[in-house]
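Q: need a 3D model of the sequence below.
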Amino acid sequence: MANEKISVVDGIKKTNIPYGRLGSSGLQVSRICLGMMTFGDTKWREWILNEEQSRPIIKRALELGIYFFDTADVYSFSVCEEITERALNDFAIREEIVVATKVFRTMSDGPNQKVLSRKHIFDACDASLKRLNMDYIDLYQIHRWDYETPIEETMEALHDLVKSGKVRCIGASTGNRTKADIEKQEKEKKSEQSETAMKRAQSVKPTQIALAWLLAKRGVNAPIIRASKMYQLEEAVEATKISLNAEEINTLEELYTPHQILGHF
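A: Below is the predicted model:
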């Protein structure tokens, strides 16, 4: 018996999850994005959920009105994209969802099967489309900054994918707009008293406050969450309804010292 498709429209009406434009594009996305890295093969990471464990979570996300999904070719050695395809093909209406994936990492021993050369970008996109069983990718992102390939070559290749119809929008993941020098970030001391007061006032969890803070920041369209339990999805959706005022935001930020970005560039 075939799985009944889940209408994202029904989910949005049920939970009132907000949606909005992604960056400067015209693409509308749910303000929570489900990160798919959690789903795949435990040979890649021990904390990964297998396909059987993953499917109910993906299905529940759709029921809650979450229709933005982020994966990558390298996650679980491509198994993540395959699990994403089977779940979304069974549960989702393609025209209603937004699927993002990424390119950069070495996918085979071939000398051209890595980084952001024109050849690798084209080959990787075709491979992702095949694994996802889709005619196009909504958002195709560079997974890391490539210090070797000329940026003109990378950008032209991405632009050509858009013109070809294989990709709708392009973007960058794990990046830094200013390309600041990276250094190890020190651990920050948090104000437990302030956090306790905030939590008491709002009657919500710290993770929900963190999401509400992110959603209040200019330029943050849809935080990517990882979920291994059903309740984590539901709490994330509820967090979109939390409105922090200026005083609360200042309370959260007052003891924070900005650091240079920690990550892969």
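
Q: hey, let's count contacts and neighbours off CA atoms from now on
A: Will do.

Q: can you pull the contacts of the closest residue in space to residue 75 that isn't next to it in sequence?
A: Counting by CA to CA, 6 or more residues apart in numbering, residue 75 lies nearest to residue 37, which is 5.9 Å off, once chain neighbours are set aside. Counting by CA atoms under 8 Å, 6 or more residues apart in numbering, residue 37 touches 48, 70-72, 75-76, 80, 226.

Q: would you turn the residues you listed into JSON lines with secondary structure, neighbour count and distance to residue 145?
A: Listed next are these as JSON lines, based on DSSP: H, G, I helix; E, B strand; the rest coil; neighbours: other CA atoms under 10 Å; distance: CA to CA, whole Å:
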{"residue": "48", "secondary structure": "coil", "neighbour count": "20", "distance to residue 145": "26"}
{"residue": "70", "secondary structure": "strand", "neighbour count": "21", "distance to residue 145": "18"}
{"residue": "71", "secondary structure": "coil", "neighbour count": "21", "distance to residue 145": "18"}
{"residue": "72", "secondary structure": "coil", "neighbour count": "25", "distance to residue 145": "15"}
{"residue": "75", "secondary structure": "helix", "neighbour count": "21", "distance to residue 145": "18"}
{"residue": "76", "secondary structure": "helix", "neighbour count": "20", "distance to residue 145": "21"}
{"residue": "80", "secondary structure": "helix", "neighbour count": "25", "distance to residue 145": "22"}
{"residue": "226", "secondary structure": "coil", "neighbour count": "15", "distance to residue 145": "23"}
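
Q: next, the second sequence, to be compared with the first:
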Amino acid sequence: MEYTRLGSTGLQVSRICLGMMSFGDPARGNHPWSLPEEDSRRVIEKAVAAGITFFDTANVYSDGSSEEITGRAIRDVTDRDDVVLATKVHGRMRPGPNGAGLSRKAIIRELEDSLRRLGTDYVDLYQVHRWDPHTPIEETLEALDSVVRSGKVRYLGASSMWAWQFSKALYLAGEHGWHRFVSMQDHYNLLNREEEREMHPLCADQGIGVLPWSPLARGKLTRDWDESTERSGTDEFGKRLYDEASDRAVVERVTEVAAERGASRAQVALAWVLSKPVVTAPIVGVTKDAHLDDAVAAVDLRLTDEEVARLEEPYTPHAVAGF
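A: Take a look at the predicted model:
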């Protein structure tokens, strides 16, 4: 496994971030395809053995059970100080006022709940899951700064917003002397490259580490276009992300390059993401041993400039999706 620094910080992370949305109680939340605790723990143990030190979850994943499973597994299979633990805040966790969003009240309450579920007294990377149009960004940023100063959070990150929103947040944090976001978790893969237009140049300029979610396009880049899985049949959010006729051509190109390199399609698609200088680590969801093996192998797969150009050539512009 290779390691790199998260953006311009001194924090070192593995080049693969294990996405913990795959782990949780299938009976809780809206991810019936998630792995229960025993199966999740086996995957997490294998990830740690492979050198992965970066784990990303969220309070809303499987109604908090993803954080619970993540925390127990990390505590049992490795040293807490040897891993970088990331979680997120924004989504609705309970009915009624202040049960969601990025108000000061919500952030402080949800951080305390996340720490309890994770079984730790600090989070390495605390991320806003989405932009909150109902809360002044100054209130959100000041609240986030306060939790860093409290020692309960080490670094701050953001996810899935417009570049102008992220730029505004970075500017205001700098103006007020608040801790700034150091990472951007965005929707980026061979089927959707719209972040290359504004967000990625902004991140490169500001020293922000990019952590792409869905780097394999919900698995569409790893299988034949018409093939389905248990998750794809129930993943309503994923169904809204990829349904373009042009996407099929990209998947076919990945298949061609993979065959020529003697690698899996997942390895090629991840190697392409990893080849982008602005990317710190793609967030990879794993439900099978082969998924993890492919992710680890992708770190060592170096694509040529010609292969990168071939993979990118069929792409056509898409509507921004994912937030």
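
Q: counterpart of the residue nearest to residue 75 of structure 1 over in structure 2?
A: Aligned by TM-score structural alignment, residue 37 of structure 1 pairs with residue 21 of structure 2.

Q: and the alignment partner in structure 2 of residue 20 of structure 1, helix, strand or coil?
A: Matched to structure 2 by TM-score structural alignment, residue 20 of structure 1 sits across from residue 4. Secondary structure, DSSP: H, G, I helix; E, B strand; the rest coil: residue 4 of structure 2 is strand.

Q: same question, residue 97 of structure 2
A: On the basis of three-state DSSP, residue 97 of structure 2 is classed as coil.

Q: what's the match for it in structure 1?
A: Counting by TM-score structural alignment, residue 97 of structure 2 corresponds to residue 111 in structure 1.

Q: likewise residue 149 of structure 2?
A: Counting by TM-score structural alignment, residue 149 of structure 2 lines up with residue 163 in structure 1.

Q: checking that match next. Helix, strand or coil?
A: Quick answer, by three-state DSSP: residue 163 of structure 1 is helix.

Q: residue 170 of structure 1 versus that one, what's the distance?
A: 11 Å (CA to CA, to the nearest Å).

Q: more crowded one of those two?
A: residue 170 (20 against 11; other CA atoms under 10 Å).

Q: my guess is that one contacts residue 125. True?
A: No. Using CA atoms under 8 Å, residue 170 of structure 1 is not in contact with residue 125, being 11.9 Å away.

Q: relative to residue 233 of structure 2, how far out is the match of residue 37 of structure 1?
A: Distance, residue 21 of structure 2 to residue 233 of structure 2, using CA to CA: 17 Å.

Q: again with residue 122 of structure 2
A: Separation of residue 122 of structure 2 from residue 233 of structure 2 (CA to CA) stands at 37 Å.

Q: which one's more surrounded, those two?
A: Applying other CA under 10 Å to residue 122 of structure 2 and residue 233 shows that residue 122 carries more neighbours, namely 22 against 11.

Q: quick one: residues contacting residue 201 of structure 2.
A: By CA under 8 Å, 6+ apart, the contact set of residue 201 of structure 2 is empty.

Q: structure 1: matching residues for the strand or helix carrying it?
A: Assigned by DSSP states H and E, residue 201 of structure 2 belongs to helix 199-206. Under TM-score structural alignment, helix 199-206 of structure 2 corresponds to no residues of structure 1.

Q: which elements pack onto the helix or strand following that helix?
A: Downstream of helix 199-206 of structure 2, the next assigned helix or strand under DSSP H and E is strand 209-210. Counting contacts by 3 or more CA pairs under 8 Å, 6 or more residues apart in numbering; DSSP states H and E, strand 209-210 of structure 2 is packed against strand 181-185, helix 199-206.
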